[in-house]
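**Student:** Structure for this input, please:
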Amino acid sequence: MRVFGYLMWFFKQEKKAYLIGIAVLLVVAALQLVPPWLIGGVVDAIDTDTLTGSSLAQFMGVLLASGVAMYVLRYIWRIMIFGSSVKLARQMRARLYEHFTRMSPQFYQKRRVGDLMAHATNDLSAIQQTAGVGVLTLVDSLATGLFVVITMAVLIDWQLTLIALIPMPIMALSSNYYGTLLHKRFGAAQEAFSDLNDKSQESISGIKVIKTFGQEKEDIASFRDLSADVVKKNVAVARIDSLFDPTISLIVGASFFLSIFFGARMVIADDLTIGQMISFTTYLGLLVWPMLAVGWLFNIVERGRASYERVEQLLSHSVDIREKTGALETPPSGDIIFAIKRFSFPGDEAVSLENVSFTIKRGDTLGVIGRTGAGKTTILKLLMREFDGYDGRVEFGGHSIDDYSLKALRKSIGYVPQDHFLFSASIRENIAFTDPTISQEKVEEAARIAQVHEDILGFTEGYKTIVGERGVSLSGGQKQRISIARAILMDPEVLLLDDSLSAVDAKTEEAILSTLKETREGKTTIITSHRLSAIQHAQQIIVLDNGELVELGTHEELMEKQGWYYEMYVRQQLEELVEQGGQTK
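**Tutor:** Below you'll find the model as predicted:
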C-alpha cells in the first residue's frame, strides 16, 4: 500500500472530491445491508404466517428506495473518484512533459525515445488506475467488509460471525506474499514493454535504412524476440495474478462451509431463525466482493507502485542547465567573446575543447573549419548553453551567457543543426514554427533567401504540402533549406549554421550565402563547414584540430600562412577541378 503514501500529495490537493466520493461510498456500503435484512424479514414473516400485502408492499418500497439511492450515489462517487484520477494522469503527464523539455542533450543521450514514451503512457495509466479503481477498491472493500461483519455480529449472531471469519488470516498472508511477487514481476514487464516500444519507434523511423540494406527479416526476428520477452514477462505477472481468485474462492468456500454447518445446527437448536440464517448467508455473499477485492487491490496498487517508482526515478534527474536568480530577461546583442581553457562532455574524460579563444564583432561572420570531431559543433552548443561546466567564459553583449535567462539567450539565436528535423506538418508550419501567426509574405521571403521557394511552388500543394515525419518526403537539400528558412524567419541576432549547406550544390550555396550577407547586415552569423567555399567570405575564420584552435584570420591571411587551411583549400580546388573534367573556369 506504499503507493498511496506516494500519492498523498495529490489526495491532499483533491481532498474535497475524494472526501465526497469516500463519504458517498460509505453510504452505498451501508445501503447494501438493507436487502439481506429485508429478505430475512420476509422469510420469517412467511415462516410465521404473518406476511400481509401491506407489509410486503412496505418491504418492496424500502427495497426500491434503497436501489434508487444506490444508483444515484454510485454515479456521484464515480464522478468524484474516477474524475480525480483523470486529473492525476493529466497533471503527471504535464509534469513529465515539462521535465522532458527542460532536460539537456546529455539526458537524451542516455535514454531511448521508446522508453520515455512508455513512461508517459503505460506507466501513467497504471498510476491513474491506482488513484481511481485502487481508491475505490480499498475504501469499498474495507467499508463493505466492516459493515457486513458488524451487522452479522450485532443483528444475527456474533459467535457464528467469528466462525465464518476463521479462514481470513490465511487470505491476508497469501495476498501479501502474492503482492510482493507481483510488484517485482510487473516492474520487469514494464521494462520489457519499454524495450519493445523503443524497438518499434526505432524500426519505423529507420525503415528506409532497413529496406536499403535488406534487413527486413532480421529486424522482424529481433522484434519477435522482444515481443516474446514481453509476453513471457506478462505471463509471469498473470501467473501470480491468477492465484488471487482461486485462493480467495477457496477461503470464501471454507467460510460458507463453516457458516452453513454451524448455522444449521443453531437453527435446529432454535438459536437462529430460518430468516436469520438466510440473511446471514446473504451477508456472507456480500463478503465475497471484499475478499476478491483484496486480490484485485494488490494487483492494482503493486502495478501502480512499480510505475510510480519508474516515473519518479525519471523525474528525479536534476536539470543540468540552471538559470541564475534574477537572470536578465532582455535578449542579448553585441560582440561575442569566446574564451574556453578546457571543456569535456559530462562523463567523458576526453578533452573536447582546449585553449579556444576568439572575439566576434557584432555584424561579422565567423567561419569555423576543421576535421570531423575537431570541436566545431561543440562551440555552438556552448554558445547556446546546451552544456555548462567548462573552464573559461563565454560573453554575449558584455555579459556572461550565464547571466541571461535561457529564454532570453536562445531568443537571440537562430540555429540550423546538422541533423535537420522537420515536424510532420505542412511546409509553412515548419518554416513558421516560432510564430505560426506570421504572414505568408514573410514566410515566402525567408524561403526565397534559403533558395527553396521555387522548390516549394513545384509541389502539388505548395506551402500546404505535408512533409511527413522528419520530412521523409523531401530531399536532403530541401530539408536543409527549409530548416535555414525557419531560422531566418526568426531574424535572430546570431544565426548559427552548423554544416547546414552540405546537401546543396555549390551554386545554391553561393546564392544562399550571398543573400544572407545582404539581408543580415549588422547581425552576426557563425558558419561551421567542411567546405571552405562556405566560409571563405567570413570576416574571421578559425581552424580547429582535436579541440584546439590552430589557425585564426581572414581567408587571405590563412592562405599566406600556408598551413592546414591552405592545404585544405588547394585540395578542394583540385577536387572541384577534377569534378569539372579538368576544365578551368
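
**Student:** going forward, measure contacts between C-alpha atoms and count neighbours the same way
**Tutor:** Will do.

**Student:** Which residue is the nearest non-sequential neighbour of residue 345?
**Tutor:** Nearest-residue entry for residue 345: residue 352, 7.0 Å, with adjacent residues in sequence omitted and distances by C-alpha to C-alpha, 6 or more residues apart in numbering.

**Student:** wait, I meant residue 234
**Tutor:** Leaving aside its sequence neighbours, residue 234 sits nearest to residue 189 (C-alpha to C-alpha, 6+ apart; 5.6 Å).

**Student:** Contacts only, for that neighbour.
**Tutor:** 230, 233, 234, 237 (C-alpha atoms under 8 Å, 6 or more residues apart in numbering).

**Student:** quick one: it from residue 73, how far?
**Tutor:** Look at residue 189 and residue 73: by C-alpha to C-alpha, to the nearest Å, they are 37 Å apart.

**Student:** if we can go back for a sec, help me confirm that the residue nearest to residue 234 is found in a helix?
**Tutor:** Yes. Counting by DSSP: H, G, I helix; E, B strand; the rest coil, residue 189 is part of a helix.

**Student:** where exactly do the helices run in the stretch 151-300 of the chain?
**Tutor:** Assigned by DSSP state H, counting those that start in this stretch, the stretch 151-300 of the chain shows helices spanning 158-164, 168-205, 207-212, 216-268, 274-286, 288-315.

**Student:** Could you check the angle the longest one makes with helix 274-286?
**Tutor:** Put simply, helix 216-268 runs at 160 degrees to helix 274-286, going by axes from the mean of the first three to the mean of the last three C-alpha atoms, to 10 degrees.

**Student:** For the comparison step, fold the sequence that follows:
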Amino acid sequence: MQIFWQLRWYFFQEWRRYGGAISILAVVALLELVPPKAIGWVVDHVVSGELNTSMLMWCLLGLIALWAVVYVLRIIWRVWLFTAAAKLGTVIRNRLYRHFSFHPPAFFERYKTGDLMARSTNDVNSVVLTAGEGVLTAADSLLTGIVVLFVMTTQYSWELTVLALLPMPLMAIVVFFLGRQLHTRFGVSQAAFSNLTDKTQESLNGVRMIRAFGLERRQQDEFNSVVDDTGQKNLAVEKVDALFNPVIQITIGMSFFLSVAGGAYMVSVGRLTLGDLTAFTLYQGLMIWPMLAMAWLFNILERGSAAWKRLQHIFDETPEIVSGEIPLTQQVQSLVVNIEQFCWGEQPHPVLKDVSFTLPHGQMLGIAGPVGSGKSTLLALLLRQQTLHQGTIHYGEVTIEQADLDHWRSRFAVVSQTPFLFSRSIADNIALGKPEASREEIRQAARLACIDEDIIQFPQGYETLVGEKGITLSGGQKQRIAIARALLLNAEILVLDDALSAVDGKTEHQILSNLRHSQQRQTVIVIAHRLTALEQAHEILVLQHGVVAERGDHQALLKANSWYAEMYQYQQLEQAIEGA
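**Tutor:** This is a model prediction of the structure:
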C-alpha cells in the first residue's frame, strides 16, 4: 500500500474524481446487497407455498430495475476513475520531459536513451495501472468485503461467517510472500526491458554502419541474447504471477465447502432456513471478488511500486545547473569571458586554463586548435551546460550564474557538426524554433545559408520530407538547413561548431560573407578545424592543451608562423593537391 501513499499528491489533486468514483462505488456495494436477500425471500416463500405469480413478477421487475441502475452507476464511476488515472500518465510524462530538459549532457551519459524510454513508457504505464485498476480493486474489494461481511454476520450467523473465513489467514500469508517475490522480479524484468529498448534503439540508429561492416549476423546474435535474457526475466515474473490464482481458487473452494457443510447442519437443526442458507451462499459469492481482488491487488501494487521506484530514482537526480533569477534585458551587450581554470569532474588536470576574451556585439570570433584542445568544453561553458567554478562569464553586468537560464540560452543559436533534423518537411525543420515564420522568412534564411537553390530543385521543394534524422539529405545539405534554422531564430549570438565541415570551400566562404553583411548583425562564434572558415573573423583564439597559445586576426596569425600558420599552409596544400 506504500505506493498509494507515494501517489497521495495526485489523489489530493484529483480528489473530486476519486472521491466521486468511490462514493458511487459505495452506493453500488449497498445496492448489490438486495438481490441475495430477495432471492432468499423467494426461496423461503416457495418452500412455504406462499409465492404467487404476481409476487414473482414484481420481484423480477424490481431486480431488473436495480441491475439497470447499478449498470449505469458502474459506467459513471469507471469513467471518473480511469479518466483520473489516464491523466496521471500525462502528468508524469510531462514531468519526466521537463526533468530531462533541465539536465546537462552528463546526465545522459549516465542513463542510456533506451533506459529513459523504457521508464517513460512501461514504468509509467505500471504506475497508471496502479492509480486506476489498483484504486478500483482496493476500494471495490474493501467496500464490498466489509458490507457483505457485516450483513453475513449480523443478519444470518456469525458462527457460519467465521467458519467460511477460516482459510483466509493462510491465503493472506501466501499472497504476502508471493508479493515480495513479485516486487523483486518485476524490478529486474523492467531493467532488462530497458536494456532491450536501448539495444534496439542503438541497432536501428547504427544500421548503416552495421551493414557497411557486414556485422548483421553478429548484431543479430547479440540482440537474440538480449531478447532471451529479457524473456527469461519476464518468465520469472510470470511464474510468480501464476501462483496467485491457484491459491485464491483453493481458498474459495475450502471456504464454500465449510460454509455449505456448516450451513446444512444449521438448517437441519432449525437455526437457519433454506432461504437464509441460499442468501448466505449468494453473499459468499459476492465475497469471491474481494478474495480474487486481493491477489490481483498485490500484483498491481508490487508492479506499480517497483515502477515508481525506478521513476523516483530519475526524479531524485537533482539538476546540476540551477537557473539564476535575473532576466536579461533586450539591449545587446558584450560577452566577457574570463576562465581561470576548469576541470572535468574529479580530474586533477584542467581542461581550460587562463582563457579570456571580450566579444563585442556584431563581431566574429574564431576558435581553432587541435583535437582535445578544449574547444567543445569552452562552448559547453558558454551555453552553461557545465558550471564554471573558477572564473566568470559576463553578459554586460550580469554573470552567467545570476542570469535566468532560459534568457541566457535564448541569446544563442547553435549549429553543431552533426545537426539533428526531424522526420518532417524541410520548411518545418527550418521553422522549428519559429513555427509562425512565413514562407518568405524561411526562404530568406535558406538563402543566407546557401541552401535555397538546392531545396527548390527537389520535386516537392520546401515540402520535401527529409526522413528520420535527415537520412535523404547529404551531410552538407543537413548542415546548411541547420544553419538556416539558426538564422531564422535571429538569436543575438550564432555559434557554428564546426558546422561548415561538410560544405565546399566556395559555399563556406559565401555563407560566412552572408553572415557578415546580413542586416541581422549577429555576433558569430565559429569553431572550425578547416581554417579557411576563420579568415573573416575579427579575432581568432588558438587553443592548445586548454590554454590560448595564439590570438589575433587571420593575417596576424599567419605572420606569427606558429601552429595556425603551419596548419593553414598544410590545408592549402592539401586542397591544391585534391584540386589537381
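
**Student:** isn't residue 319 of structure 2 right next to residue 106, touching?
**Tutor:** No. Using C-alpha atoms under 8 Å, residue 319 of structure 2 is not in contact with residue 106, being 10.2 Å away.

**Student:** Would you mind telling me which of those two has more residues around it?
**Tutor:** The residue with more neighbours, out of residue 319 of structure 2 and residue 106, is residue 319; 15 against 11, by other C-alpha atoms under 10 Å.

**Student:** Name the helix or strand for that one, please.
**Tutor:** Under DSSP states H and E, no helix or strand contains residue 319 of structure 2.

**Student:** which non-adjacent residue is nearest residue 136 of structure 2?
**Tutor:** Closest to residue 136 of structure 2 by C-alpha to C-alpha, 6+ apart is residue 81, at 7.7 Å.

**Student:** Can you tell me how far the one you found is from residue 11 of structure 2?
**Tutor:** According to C-alpha to C-alpha, residue 81 of structure 2 and residue 11 of structure 2 sit 11 Å apart.

**Student:** Among the two, which residue is more densely surrounded?
**Tutor:** Using other C-alpha under 10 Å as the criterion, residue 81 of structure 2 and residue 11 rank with residue 81 on top: 23 against 19.

**Student:** Just the element for that one, please.
**Tutor:** With secondary structure defined by DSSP H and E, residue 81 of structure 2 is part of helix 53-102.

**Student:** Tell me what angle that helix forms with helix 288-315.
**Tutor:** Angle, helix 53-102 of structure 2 to helix 288-315, by the same axes, to 10 degrees: 10 degrees.

**Student:** once aligned to structure 1, how far is whichever helix or strand comes after helix 53-102 of structure 2 on average?
**Tutor:** As assigned by DSSP H and E, the chain's next helix or strand after helix 53-102 of structure 2 is helix 105-110. In the superposition against structure 1, helix 105-110 of structure 2 averages 1.4 Å from its aligned positions (mean C-alpha distance after the TM-score superposition for structure 1).

**Student:** how about helix 105-110 of structure 2: buried residues?
**Tutor:** residue 107 (16 or more other C-alpha atoms under 10 Å).

**Student:** try stretch 13-29 of structure 1
**Tutor:** Buried-residue list, stretch 13-29 of structure 1, by 16+ other C-alpha under 10 Å: 14, 17, 18, 19, 21, 22, 24, 25, 26, 27, 28, 29.

**Student:** could you dump those to CSV with distance to residue 255 of structure 1 and secondary structure?
**Tutor:** CSV is the format used below for the buried residues of stretch 13-29 of structure 1 (distance: C-alpha to C-alpha, whole Å; DSSP: H, G, I helix; E, B strand; the rest coil):
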residue, distance to residue 255 of structure 1, secondary structure
14, 39, coil
17, 36, helix
18, 33, helix
19, 33, helix
21, 31, helix
22, 28, helix
24, 29, helix
25, 26, helix
26, 25, helix
27, 26, helix
28, 24, helix
29, 21, helix
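
**Student:** which pair in the residues you listed spans the largest distance?
**Tutor:** 14 and 29 (22.4 Å; C-alpha to C-alpha).

**Student:** Dead centre of structure 1: give me the residue that sits there.
**Tutor:** residue 120 (3.4 Å; C-alpha atoms, centre = their mean).

**Student:** what's it in contact with, if anything?
**Tutor:** By C-alpha under 8 Å, 6+ apart, the contact set of residue 120 of structure 1 is 93, 96, 97.

**Student:** so which of those persist in structure 2?
**Tutor:** Counting by both residues aligned by TM-score structural alignment, their matches' C-alpha atoms under 8 Å, the members of the contacts of residue 120 of structure 1 that carry over to structure 2 are 93, 96.

**Student:** Leaving out the residues flanking it, which one is nearest to residue 288 of structure 2?
**Tutor:** Excluding the flanking residues, the one nearest residue 288 of structure 2 by C-alpha to C-alpha, 6+ apart is residue 252, at 6.8 Å.

**Student:** The one you found - how many residues pack around it?
**Tutor:** Other residues close to residue 252 of structure 2 by other C-alpha under 10 Å number 22.

**Student:** And it, how close does it get to residue 154 of structure 2?
**Tutor:** Per C-alpha to C-alpha, residue 252 of structure 2 is found 22 Å from residue 154 of structure 2.

**Student:** same question, residue 209 of structure 2
**Tutor:** 75 Å.

**Student:** need the helices of the stretch 151-300 of structure 1 in JSON lines with distance to residue 429 of structure 1, can you?
**Tutor:** Below are those laid out as JSON lines (distance: least, C-alpha to C-alpha, whole Å):
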{"stretch": "helix 158-164", "distance to residue 429 of structure 1": "69"}
{"stretch": "helix 168-205", "distance to residue 429 of structure 1": "21"}
{"stretch": "helix 207-212", "distance to residue 429 of structure 1": "25"}
{"stretch": "helix 216-268", "distance to residue 429 of structure 1": "34"}
{"stretch": "helix 274-286", "distance to residue 429 of structure 1": "60"}
{"stretch": "helix 288-315", "distance to residue 429 of structure 1": "31"}
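
**Student:** between those helices, which gets nearest to residue 459 of structure 1?
**Tutor:** Closest among the helices of the stretch 151-300 of structure 1, using C-alpha to C-alpha: helix 207-212, at 22.2 Å.

**Student:** Please point out which parts of the closest one sit buried.
**Tutor:** Buried residues in helix 207-212 of structure 1 (16+ other C-alpha under 10 Å): residue 210.

**Student:** quick one: contacts of it?
**Tutor:** By C-alpha under 8 Å, 6+ apart, the list of residues contacting helix 207-212 of structure 1 reads 203, 216, 219.
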